[in-house]
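> fold the following, please.
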Amino acid sequence: MLVLVDPRDARAIRNKDNILGMYDLMINKRSPEEAAARFMASAYIQHNPLIPDGADALGKFFGQIIKDRARARVDVHKIIAVGDYVWSHVNFLNLFNDDPEDTGIAGVDIFRMDADGKAIEHWDVLQVVGTPKSAANWYAPNVPAANSNGMF
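This next block holds a predicted model:
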């Protein structure tokens, strides 16, 4: 994992550690409600139109995913923290299926953190991860990848 954070910025280090802890507890350790309560501000503002505002709503959203998807997990590939902001580049695997060959959804998450180190606001962009044989296996399975660089 690539980590970019000023080692002299204690706030940024704490915020980065909290977001890494949130991903791990929420998805990999399958405790989304606990993770939302611990790492999200109760007045959490969500910019992803699939999820309502509020820490409780985020916990419930991922609670349903964890219930429905035994293989759901997240791999963090890059994380950058500066002051009150944390950016992460992740691969969400098996969020929408339980296929053991799932290549996942690449995500760039942006979190604005409050003074207590809890996420108070979130934006994301998501992209289906392809393979060398398929640029986007869900919606363009017969379109070969134009390069071999990979998503991460």
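
> all contacts plus neighbour counts: C-alpha atoms, from now on.
Will do.

> tell me where the chain has strands.
2-5, 40-46, 73-82, 85-93, 105-113, 119-128 (DSSP state E).

> just name the most buried of these.
strand 85-93 (a mean of 22; mean count of other CA atoms under 10 Å).

> what helices or strands is that strand leaning on?
Contact partners of strand 85-93 among helices and strands, from 3 or more CA pairs under 8 Å, 6 or more residues apart in numbering; DSSP states H and E: helix 10-23, strand 73-82, strand 105-113.

> which strands and helices sit next to the shortest one?
Right, strand 105-113. Against strand 105-113 (3+ CA pairs under 8 Å, 6+ apart) you get strand 85-93, strand 119-128.

> this one next, for a side-by-side:
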Amino acid sequence: MTLYLKRLILMVSLVLAGSATAEPAIQARDTSIEEANRQLVLTFYDRFFNRHDIVQAAKVVADDYRQHNPGVPDGKAPLVDYFTGFFKSNPQSRARIVRSAADGDLVWLHVHSTNGKDDLGRAVLDIFRVKDGQIVEHWDVIQDVPGKSANPNTMF
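A predicted model of the protein is given here:
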């Protein structure tokens, strides 16, 4: 066997061995659970941010809810307290869900949030983690909707 062939066999063996151990196992998706999680979040979001029925909506929020928005504290009770005050000061606040998706235990919402008919609002990407029928974690990215855009596309 030539030196070249020995090296080639060694390289192929190393590549195959590395790919067998480096690849994570692919888990099958359970789309029925994903859809149930998406519906749970959609219902919560409408009750909470549109109807301002905070206490009823928060029944699906875990007591030890983890919040990644730096302006809102962790926990269900602090979440309810924070938004009770916010909605009292901002009764016209509404959030229109433009699109939603789920993957595993995560649910994404693309939202147009406004505070009255003359408010251009904000584009919001909310990400919720759901576990055992409860919202346990939340992240968001928020961007103001400008009066003028450099292109003809909307943010929605």
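
> hmm, back to that, quick check: which of the strands of structure 1 is nearest to F61 of structure 1?
Between F61 of structure 1 and the strands of structure 1, the tightest spacing by CA to CA is seen for strand 40-46, at 12.0 Å.

> in structure 2, which residue range corresponds to the closest one?
Mapping strand 40-46 of structure 1 onto structure 2 (TM-score structural alignment) gives residues 61-67.

> how far away from the center of its chain is that stretch?
Chain-centre distance of stretch 61-67 of structure 2: 14 Å, with CA atoms, centre = their mean, to the nearest Å.

> average offset between it and structure 1?
Taking mean CA distance after the TM-score superposition for structure 1, the mean distance separating stretch 61-67 of structure 2 from the aligned residues in structure 1 is 0.7 Å.

> isn't E33 of structure 1 up against Y23?
No - taking contacts as CA atoms under 8 Å, E33 of structure 1 lies outside contact range of Y23: 11.9 Å.

> let's have the helices and strands packed on strand 105-113 of structure 1 in JSON lines, adding distance to V3 of structure 1.
Converted to JSON lines, those look like this (distance: least, CA to CA, whole Å):
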{"stretch": "strand 85-93", "distance to V3 of structure 1": "9"}
{"stretch": "strand 119-128", "distance to V3 of structure 1": "19"}
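
> if we can go back for a sec, any chance of the strands of structure 1 in a markdown table, plus distance to P52 of structure 1?
Shown next, in a markdown table, are the strands of structure 1 (distance: least, CA to CA, whole Å):
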| stretch | distance to P52 of structure 1 |
| --- | --- |
| strand 2-5 | 29 |
| strand 40-46 | 6 |
| strand 73-82 | 21 |
| strand 85-93 | 19 |
| strand 105-113 | 16 |
| strand 119-128 | 11 |
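
> higher neighbour count, E33 and Y23 of structure 1?
Y23 (22 against 19; other CA atoms under 10 Å).

> the more buried one matches what in structure 2?
Match for Y23 of structure 1 (TM-score structural alignment): Y45.
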